[in-house]
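Visitor: sequence first, then the predicted structure, then my questions.
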Amino acid sequence: MAVKFGTSGLRGLSSDLVGSVSALYATAFARFLLEGNLVSAGGCVVVARDFRQSSPEIAATVMAALTRAGLTPIDCGTIPTPALALYGAAIQAGGIMITGSHIPADRNGIKFYRPDGEIDKQDEQTIVALAASLEDDAEANRVERGSGANHEAEATDLFLARNFATLPEQALAGMRVGIYQHSTVARDMMVKVFEHFGATVFPLGRSEQFIPVDTEAVSEETVALLAGWTDELALDTIVSTDGDGDRPLVSDERGTPLRGDLLGLISARFLRASLVATPVTSNSGLEADGHFTVVRTRVGSPFVIAAMNEALAAGQTGVLGFEANGGLMLGSDFDTGTAVLKSLPTRDSFLPALAVLATARQTGQSLSALANAYRMPMALSDRLENFAVERSSALMAHLRQSTDNMTRFLAPLGGVKTVSDIDGLRITLDDGSVVHFRPSGNAPEMRCYVEAPSFEEAKTLLKGGLQLLDNWQS
């Protein structure tokens, strides 16, 4: 089967997910919920989708499969993933989000939620085993169009109410905020939220065609758009998200995107967190900040959530997590001073954007000045698309095979000082700079992350790292 679980959810080509595969996995998920006593027979599963061309058809197939399996689908329309998760938790329902997030438009995915939050890696294995056991079952693979009662308005209102309570009234008054709407399902909610706090909002770049926006590796074309709008409209910032609204993009007053892990750091300070769980790809400056304990994980929200749960089980309070893409997860409840935000252990793009803008407003700083005040190592990342999974697997095996292989491969960039193998290969070079090679968990892509003292040094290192990857032949 051409689909598989990646760092967050089931992913594959849209052509592979449309049809029997989505019916099969929805049936397997229904079995998982029922056999695990997570939802009773006849219980609810909330379903939402992004704006990809294939998403409505997949959602309809999924809802039909849920109905056949004895559950009640609730159609939440096109809302952000964190809004779906919040609503599912509120009504104690399972959840399915049809989205490929930031990956190319010819791909799609399915994210699964228990009533208490995202499924974990063990849950994934259970669902895969159930799907395998049902692969020859005609009923489980039957493709038909289903539907459910429409609760999009209720889910939207609940999520807006949570965000409206995050800051004091008029907390962003006087700020000029652009909202890059493109094709994200968060585009209209974002306008409402920032207008609610008194910002002058400029909706920008709305598209009826799906545009994949990767907030962890923002394209040069997107950066140019942001810079042009910022200059033309004298904006303080531009805010956006990926396709399903769980990863934030926040630019400064020059249109330069802020790193997602910096958004996470500022959010952790804003919320006065005690412990932060974050993947190995996040900036090494987090530990140097000293305001909280840092626990490093593999890449992917299930690993971050597992680390948060472990900390909570040990009695830790003030627990949150974030990824290098900026998606913020609350393991604990947090008091913002205006409200208590209940835990929401799934990626959210709204809270980090609000936390960063509120911090800038409170300190009287521009976004660029705020970013510079943290003095983190300069971190950049990018990816090579259409990098076959077989090729990336062969490269990683070659580098792990011997120290000599690693040394020869990295020689054009510098000598190897230390190597971390938590997720991919993160190499600290002799001069203290970092280069991290990691195959994508959900697409035929090879990612490269770097850290260096200055932007120019990081840019040079990133270019060199990508060139090494591109030139490598097995």
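Guide: Yep, it's here.

Visitor: please count neighbours and contacts with C-alpha atoms only from this point.
Guide: Noted.

Visitor: in this structure T81 contacts M97, no?
Guide: Yes: assessed by C-alpha atoms under 8 Å, T81 is found in contact with M97 at 6.5 Å.

Visitor: looking at the two, which is more packed in?
Guide: Between T81 and M97, counting by other C-alpha atoms under 10 Å, T81 is the more crowded of the two (31 against 28).

Visitor: quick check: neighbours shared by T81 and M97?
Guide: Taking C-alpha atoms under 8 Å, 6 or more residues apart in numbering as the contact rule, the neighbours common to T81 and M97 are A48.

Visitor: could you look up the SS state of the residue located most distally from the centre of the chain?
Guide: Checked against the mean C-alpha position of the chain, the extreme residue using C-alpha atoms, centre = their mean is D404, at a distance of 35.7 Å. Reduced to three states with DSSP: H, G, I helix; E, B strand; the rest coil, the structure at D404 is helix.

Visitor: another one to put next to it:
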Amino acid sequence: MPPTALHDPAALAQVFKAYDVRGRVPEQLDVDLVRRIGAAFVATTGATDVVVGHDMRTSSPGLAAAFAEGASRAGADVVEIGLASTDELYFASGALDRAGAMVTASHNPAAYNGLKLCHPGARPVGTDTGLTEIRDLVASGDEPTAEEPGVRSRRDLLEEYADRLLALAPVSGRPLTVVVDAGNGMAGLTAPAVLGRIEDLQVVPMYFELDGTFPHHEANPIEPANLRDLRERVVAEGADIGLAFDGDADRCFLVDERGEPVSPSALTSLIAARELAREPGATIIHNLISSRAVPELVGELGGRPVRTRVGHSFIKATMAQENAVFGGEHSGHFYFRDFWYADSGMLAALHALAALAGADVPLSRLVDRYTPYAASGEINSTVEDRERVLTALRNHLDGEGVTVDELDGTTFTHADWWVNVRPSNTEPLLRLNVEGRDTATMERLRDESLAIIRSQP
């Protein structure tokens, strides 16, 4: 059967990203295309067993069934686990030693959906690890089918997933009140299953109803506006901590008892300290826009910090190469060796709860030691001539005492500050991150850099 308009190379280039497949439904992604991707996934990876899960978006059940159909037609046995968070899908891939497919568009608006794919053991599928071959086979118009199709079955793994997480980060100590904002995403399913089993933990739910139209706010907690409701509720309840999850619940953000957001870099440091106490001298991964406080703390505690590019496929690959016990990204993704090097927002939340329950200070004081520097957060600017901007920035920032590297975009590092500028892979954007020894230093470097970025034609 020849490919349809959705399967020509130009159209596929729009939905096949660096780490996943994502697009608008049905304009860019429909059941026919997802079925073909399922068949191509099996044919190109050689997977004989696949586990498939999906989030709560209205299009997700149909797309998950289409992927399962394509994979089984191509000869793979398929276990369908139904509604799941992305980290539950990773758990299934690891525990069952099967390739995996999660139907989700994570934090994107309701009109979008997509696929996150992995090899057995939750090993990521990206452009360098199979995604390009899948795209090319789909574009060819061929839809592989086996002489004997695979068997499709259903299985509920939610309880086993909760068992695994609670074994990795048991929570005990003083009673806590936690407000959880699921954003109408998959944490509305997984948070009760996991947190509901912890004694002396009072959970105040927010937006636990699974609703892929996101009626209250987008399930993207990295945007400050989407934390407003949680911040107010934590203060109103007199809670000890607030947790915010994105749509597929693989990311987690914290709010302290004052209603103030906690830097993801601070949570990275907190978890790193816990893991190094358990395994002295271990390797900890941090991406290059994490606070410099992270590698400094790891070094002080006798660990080995390793810096990597932004993006989960890079983090996971580096973790496996280095046998790192833990890795953190400033975007709110946290990776664990004992969870098949995969990321889990819920496991990160459990570490935060365990640390807080075992301490006699509020969360704001617990993380204060991990936030000695001032950070700008990520600032995006639309730029057509990115090379011209980078040249102008280099001319302005490079000087005595400054080192420059291009591990991911361009990073300028000084004893008192650092500036990173990274181009988007899919849009004409430059992403700016700045950190300084104090607020005045950060704001000066931020404003100078933005003036250069936004003054270019």
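Guide: On my side now, so go ahead. Please read these numbers as outputs of a predicted model, since none were measured by experiment.

Visitor: ok so, going back, tell me the contacts of the residue farthest from the centre of the first structure?
Guide: Residues near D404 of the first structure by C-alpha under 8 Å, 6+ apart: none.

Visitor: gap between it and V450 of the first structure?
Guide: According to C-alpha to C-alpha, to the nearest Å, D404 of the first structure and V450 of the first structure sit 22 Å apart.

Visitor: one more: S54 of the first structure?
Guide: With the distance defined as C-alpha to C-alpha, S54 of the first structure ends up 35 Å from V450 of the first structure.

Visitor: looking at those two, which is more packed in?
Guide: When S54 of the first structure and V450 are compared on other C-alpha under 10 Å, the one with more neighbours turns out to be V450, at 28 against 21.

Visitor: so the more buried one belongs to a helix, correct?
Guide: No: with three-state DSSP as the criterion, V450 of the first structure is strand rather than part of a helix.

Visitor: show me what it lines up with in the second structure.
Guide: Aligned against the second structure by TM-score structural alignment, V450 of the first structure finds its counterpart in V434.

Visitor: my guess is that match contacts D416. True?
Guide: No: with contact taken as C-alpha under 8 Å, V434 of the second structure and D416 are classed as non-touching, separated by 11.0 Å.

Visitor: how about stretch 186-196 of the second structure: buried residues?
Guide: Counting neighbours by 16 or more other C-alpha atoms under 10 Å, one finds that the buried residues in stretch 186-196 of the second structure are 186-195.

Visitor: check stretch 339-359 of the second structure too.
Guide: Buried positions in stretch 339-359 of the second structure, judged by neighbour count with 16+ other C-alpha under 10 Å: 339-357.

Visitor: among those, which are located in strands?
Guide: Among those, the members found in strands (DSSP state E) are 342-343.

Visitor: grab the nearest non-local neighbour of the aligned residue in the first structure for P264 of the second structure.
Guide: Taking TM-score structural alignment, the alignment pairs P264 of the second structure with G260 from the first structure. Closest residue to G260 of the first structure in three dimensions, ignoring its sequence neighbours and counting by C-alpha to C-alpha, 6 or more residues apart in numbering: G326, at 3.6 Å.

Visitor: how near is the one you found to D106 of the first structure?
Guide: As defined by C-alpha to C-alpha, G326 of the first structure lies at a distance of 24 Å from D106 of the first structure.

Visitor: okay, these two: which has more neighbours?
Guide: Neighbours per residue, other C-alpha under 10 Å: of G326 of the first structure and D106, the larger number sits with G326, 31 against 15.

Visitor: residues touching the aligned partner of the more buried one in the second structure, list them.
Guide: Taking TM-score structural alignment, G326 of the first structure has G332 as its aligned residue in the second structure. Each residue near G332 of the second structure by C-alpha under 8 Å, 6+ apart is listed here: 222, 251-253, 264, 345.
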